[in-house]
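Visitor: with the input below, show me the fold.
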Amino acid sequence: MIDLQSGGLPRRALFILIVISLLLLCWWVVFLSGGSALPHVHLVYVPIIISAFVFGPPGGVAAGVAGATLMGPLMPLDVATGQEQSFVNWSLRGVYFTGFGILVGGFRWALNARNEKIVEALNYDSETKLYRTSAFLHNISDCFVNRPENQRDAMIQFAVKNYDELIVAFGLEAYEAAIQSASARLSSAVPEASVLGRSGRDRLNVFLPDCDRSDAMQITAQILEILENSEDATGVALVLSLEAGVAISPDDASESEELLRAAAAAIADGALTSAQVHSFDRRTNDLRKENLELLAELRRALMNEGLAFYAQPKARCRDLSFCGAELLVRWNHPERGFIPPDQFIPLAERSHLRGAITTHALRSAFAYIGSLNIEDQPADSRISVNLSGEDVTDERFPERLSGLFRSNPNFLRRLELEVTETALVRDWAVAVPVLEALREMGITIAIDDFGTGYSSLAYLRDIPADTIKLDRAFIKDVVLSSQNQCIVRHAIDMAKEFGLTSVAEGVEDEATMHWLCDNDCDMFQGYWFARPMPQADMLSWLDTKSS
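Guide: You can find the predicted model right below:
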């Protein structure tokens, strides 16, 4: 039925007046046309339909009875002769009118019930009966328009961190039962003026009007204790591992949707911390936006060959002769200028772009091996490329690499692939066979940043490696630090015991170089010997070095 509640009595009276007016108009038209014997009598169905649609079956009955009366006892069969209708004639017509009104009103009731179910499904979550996101935002939108100047409103979003784990272990039905229980507890725990909602399967939202940040943080901590003790309908204890984000309006956002995004952003920004309750921080949020923009630009740079790979030469300790180079990625952004690798490489690894960077690096390595005539150098001269955890856990990586060197497979013997201990931890069972396959192709494997990972001794024993690269953190102050000297000396000795080549990174001065050479380190690299340089400069540097 048409909603009369919003208009109250005046609107109801207006519709009644319209129906009465139409009934009288129909009577007048039928009377002027000659009486009820003519087809014009059926005009009365119009006000009956309107009344039934507005007021349901009762309205259809009332209009039907009124129509039957107007077109029966009050309407001659023939106006010209004054012939009256028989009782049977106008009473049957009244039955038709009334029955039609009931039928239309019943249809309207059924349609209205169906619409109410649709509206409920669109606005309310079926399990928790909380507002869905769009309805939630609509219901709190007025608070942002009529709010007093000094009032603060809080948005809290609760996220179920172990959602996937609970679904896999207990199933969707048990999880939804736990969420239903949690939402009931939430409803009883928040202030009366609060508005509750649900976003997706793993988010619950709470809007707290007239609540500042400190109060919101305190309330959130109290609610977390209540929510994490929910049980499913079967009594099985399901531990909901929750964290919450808090955002305040107008400090963090001035609109409802923006405020909800800010609360979600607080959760995302606090993912790497141990805290359960995270407050929105605009600087962190701006940094995330900047990183996302940078990621999109990195994707374009990869498509348009916008990345370059500089080579940093390595030297043998015994005679300071050139023995290859490590390729280091460089991004000279057309607007931002030089962007350090530690700013975009982590972004690439989180978005699966790291593999594309590796492909570009391998192509550059192939070009360097050819242009620098590495094959004519001593056997230990190689071009090194850094791999990611995504690369070493990809069983198809050796085949992909072989395809990149298809035009000259002999170059593979002059390629060294560097992998960190951290990357290997990603999937040890897959990484080791991949590394073994690479070694069978003639490629040497280096453990990069040795000593900074998880279990260096175990890796030395189990990794199919040829080289260890001592991290610059130990090399930087090795001349002055007795502790660093002890660590580096033992690492070099272990490398020799295992038959591995030792390479020191970050050699910045002559004293460090001499200390490493005096302690039997095999190779080193760093600014003291040579800075990273593009391929053309590398050729000139080699010519100068040889002369």
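
Visitor: can we go C-alpha only for contacts and neighbour counts from here?
Guide: OK.

Visitor: G94 against V65, yeah?
Guide: Yes - using CA atoms under 8 Å, G94 makes contact with V65 at a distance of 6.2 Å.

Visitor: which strands or helices does the longest helix anywhere in the chain pack on?
Guide: Assignment by DSSP state H gives helix 87-123 as the longest helix of the chain. With contacts taken as 3 or more CA pairs under 8 Å, 6 or more residues apart in numbering; DSSP states H and E, helix 87-123 sits against helix 45-55, helix 57-70, helix 133-140.

Visitor: right, and the helix or strand after the last one?
Guide: Yep, that's helix 133-140 we're talking about. Along the chain past helix 133-140, the next helix or strand (assigned with DSSP states H and E) turns out to be strand 153-160.

Visitor: tell me which residues in whichever helix or strand comes after that following strand are buried?
Guide: Note on strand 153-160: by DSSP H and E, the next helix or strand toward the C-terminus is helix 163-170. Using 16 or more other CA atoms under 10 Å as the burial criterion, the residues of helix 163-170 that qualify are Y163, L166.

Visitor: could you also give me the structure for this second sequence? I'd like to compare it with the first:
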Amino acid sequence: MSFGLGTFVHGWFAEPEHGIFIIALGVSVALNLSLALATLHRQRAFANMRQAEQSFRDLYDNISEGVFRSTLDGRMISANPSLVRLNGYQTEAEMLRAVNNIGSEWYVDPSRRDEIHQILLDTGKATGLVSEIYRHNTRERIWIEESLRLVRDKRSGDPVHYEGTVREVTETVRRLELQDHYDKIASIVSGCLYQFRMRPDGATCLPYASIGLEHMFNLRPEQVIEDASALLALTHPDDVAHVRSSIEASRTTLTAWQCEYRVCLPDGILKWVFGHSVPEREADGSTLWHGYLTDISERKRTEATIHHLAYFDPLTRLPNRTMFRERLGQALSAGRENGQYGALLFIDLDHFKMLNDTKGHHVGDLLLSEIAGRIRACVRHTDLVARLGGDEFVVLLRELSSSSDAAAEQVKRIGHQVLAVIDRPFLAEDYEFQTTASIGVALFCCDDLDVDEVLKRADLAMYEAKSLGRGTLRFFQEEMQEVVEDRLALTSDLRRALVEGHFALAYQALVDRSGRWFGAEALLRWTHPTRGPIPPGEFIPLAERSGLMGAIDKWVLHAACATQREWQRDPATRDLRLSVNVSAHQLNRTGFVAAVEGALRETGADPSRLTLELTEHVMLNDIDDVSAALLHLKERGVSFALDDFGTGYSSLSYLKRLPIDTLKIDRSFVRDIESDPSDREIVQTILNIAASLEVSTIAEGVETEMQAVLLRQRGCKAFQGFLFAMPMPLDAFLAELQVNQLEAEQKFRRAQLVRPKGQAAVNFSRRIPPSEA
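Guide: Predicted coordinates for the structure are as follows:
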């Protein structure tokens, strides 16, 4: 039997078991096919994921912005290469090891991290936050902009970490700061910004001008856009040529234009203007300047004020030392060139300090202003009158003559005219004051002299004039220089004497009416190693001028107190008083009281046996301050004597305010008391004043028996002078004291044995030969 394939298949599938097989086979094929397809899709997905991951990694590694992730406490978890480089590191691992706390290590302001943290807690993210940080590895300060978010746990919602991006914006911040700086400057700077064009044919215009143009020149910008002649026409006639030439020079050379000039506004106001601009050449040959104009009127006024203050004395309005030195330098150069003599007159007022101290500086200023005008009226308009300071004036005379004799005659005439006008009385605030002046003159011509040398010569001649009695004129002589050099050498030796102990004290006895020594005055002496004894009248002024008086005063006070302390130990000297002179310099020092108390404390001297002698010039100082200082020492037991009474500023009202114990009658009244009734009257007046003030008196400079008798008859209670004892070293003084005490004791004993019938003249003294002093 034959049959076809179809019959077979139909027959085969007709069997039940055969159908189940076929179905199972189909399912198996389908499953295998599905697995194959799933595997293929998975492989493709993995490939895409790896590709995406690689793309993300490439982006992460190469992106210009820094990308990071950090813990909540500021420790860095990850950082891309850009952030690593931004912080100055080479690798991510290096940076992660270095950064422990971003808040304290990264931000310049440590609180900035807390601020950002709070923003993230409130909003979850933040963008565009600009902060100043340290480049972590180098500590360089830079600016960054960061955007970040707070990542939370998806289940609990708790914060897990931060992640974000960072980019450096240092240049942007600096540029903005600079722009802000420029904007602020522009807002406060007055002036006009402009463009100025000059065409080849000379026509001008201002293509641009800021509103400052109207403020400065009362011109609106539109008025000069096409034609700048209205602006140029405001230039001061005297400055037009200067402005035009400076513009032309800038146009020709294409260099910056700078110019200061004046403008005259239609309302009559005069202004100073400063212009600055930079030129460029345009294609058509025109020149275009970019610049600004500013009003410098106030600056010019200030400069004029400064110039006046720098070169003129504000009180007298005369040229000051600075201008004088410049003009003298010019005069010296001119004299060397033309052979004409010039002269410098150095004028110093006599006793000006007394007026200042007694009537006040305002009266002194009135006097100086009046004198300045009087001197100016004596000289030619070409001559210079200047005030150097204080009461010192100078007159500079130029081109007097080619003959030194003729020049000197002219100087004498002018100088004596100046002396005459200064000698006339002055009236200031109803107070009439008369003064004199001393003038020193230095001629100059072809000499190789500088300003300082000429000034020094005139100054030396002025001091010579003062030494001759004041109110005189003296020309410089070469021998004056020798005197000055000798003074300088002596001043140097004076400094050395203080260090090397060349000073000593001499002691001159103070004697009562019976002739008994009750004390002594300590007097400073200087024995020069090569010159021998130097008189106090020679070295004391040098000490005052050289600033050594303070140190010398301190030495004298300490040495005298030390002597007084030694006297306390000996019954023969225990009751003696010791007087010490106090200079005006010493009294004027703020530490005067402390210096006296210090000397007493350091030496152990008894203040009740110490007398400080003051001059009447003490009353020219602040009387309240002086009185307070003296009263303080008075409470310690110190006594005070007013020395040279009657020769200075004798004011009873002031005298009553000072705790003075003794008035010392000056030797100038004692010297001629035998022959001059006026001196006898003055002495009697002083004794009456002392009696009314209930203070004692000591007559100084007693040299004859008759002087002593006359003083005693008028009630003087104590004496000092060569009649009784010369100043002598301490050992000699103590020896003579012993003799005096012995004589006094013998005289007392004789007085007890013999009672005189009448009053007889008393032999006050035992003369001390100079050889014993």
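
Visitor: quick one on the thing from earlier: got the angle between the longest helix of the first structure and helix 57-70?
Guide: Using axes from the mean of the first three to the mean of the last three CA atoms, to 10 degrees, one finds that helix 87-123 of the first structure and helix 57-70 are set 160 degrees apart in direction.

Visitor: how far off centre is helix 87-123 of the first structure?
Guide: A distance of 48 Å separates the C-alpha centroid of helix 87-123 of the first structure from that of its chain, computed with CA atoms, centre = their mean, to the nearest Å.

Visitor: neighbours around the residue in the second structure that V385 of the first structure lines up against, how many?
Guide: Per TM-score structural alignment, the equivalent position to V385 of the first structure in the second structure is V580. When neighbours are counted by other CA atoms under 10 Å, V580 of the second structure registers 22.

Visitor: again with D365 of the second structure
Guide: By the other CA under 10 Å criterion, the neighbourhood of D365 of the second structure contains 17 residues.

Visitor: touching the helix or strand containing F518 of the second structure from outside, list them.
Guide: When secondary structure is defined using DSSP H and E, the element that contains F518 of the second structure is strand 517-528. With contacts defined as CA atoms under 8 Å, 6 or more residues apart in numbering, strand 517-528 of the second structure is touched by 497, 502-512, 533-536, 556, 560, 575-581, 727, 737, 740-741.

Visitor: out of these, which end up buried?
Guide: If you count burial by 16+ other CA under 10 Å, the buried members of the contacts of strand 517-528 of the second structure come out as 497, 503-512, 556, 560, 576-581, 727, 737, 740-741.

Visitor: out of those residues, which are inside strands?
Guide: Secondary structure of these is defined by DSSP state E; positions in strands are 503-512, 577-581.

Visitor: one step back: so which of the helices and strands packed on helix 87-123 of the first structure gets nearest E225 of the first structure?
Guide: Shortest separation from E225 of the first structure across these is recorded for helix 133-140, at 23.9 Å, computed as CA to CA.

Visitor: what packs against that closest one?
Guide: Using 3+ CA pairs under 8 Å, 6+ apart as the test, helix 133-140 of the first structure ends up in contact with helix 87-123, strand 195-199, helix 256-269.

Visitor: so which of these is nearest F144 of the first structure?
Guide: F144 of the first structure sits nearest to helix 256-269 of all these, at 7.2 Å, using CA to CA.

Visitor: next, the angle from that closest one to strand 153-160.
Guide: Computed by the same axes, to 10 degrees, the angle between helix 256-269 of the first structure and strand 153-160 is 50 degrees.

Visitor: so which residues of the stretch 101-250 of the second structure form helices?
Guide: Remark: helices assigned in the stretch 101-250 of the second structure by DSSP state H, counting those that start in this stretch are 102-105, 112-123, 170-188, 212-217, 229-232, 240-253.

Visitor: figure out which of those helices is closest to G373 of the second structure.
Guide: Nearest to G373 of the second structure, of these and by CA to CA, is helix 240-253 at 39.2 Å.

Visitor: buried sites along that closest one?
Guide: The neighbour-count criterion (16+ other CA under 10 Å) identifies V240, V243, I247, S250, R251 as the buried residues of helix 240-253 of the second structure.

Visitor: now do stretch 457-477 of the first structure
Guide: Going by neighbour count (16+ other CA under 10 Å), the buried part of stretch 457-477 of the first structure is 459-460, 463-472, 474-477.

Visitor: could you identify the most distant pair in these?
Guide: Counting by CA to CA, the most remote pair of those is P464 and D477, 30.1 Å apart.

Visitor: which SS class is Q54 of the second structure?
Guide: Secondary structure, DSSP: H, G, I helix; E, B strand; the rest coil: Q54 of the second structure is helix.

Visitor: that one: how many residues sit nearby?
Guide: As a burial measure, the neighbour count of Q54 of the second structure was computed by other CA under 10 Å and equals 12.

Visitor: ditto for D518 of the first structure
Guide: Residue neighbour count, defined by other CA under 10 Å, stands at 11 for D518 of the first structure.

Visitor: Provide the aligned range in the second structure for stretch 525-532 of the first structure.
Guide: Structural correspondence for stretch 525-532 of the first structure: residues 720-727 of the second structure, per TM-score structural alignment.

Visitor: next one: the match of V385 of the first structure from R513 of the second structure, what distance?
Guide: In this structure, V580 of the second structure and R513 of the second structure are 22 Å apart, going by CA to CA, to the nearest Å.
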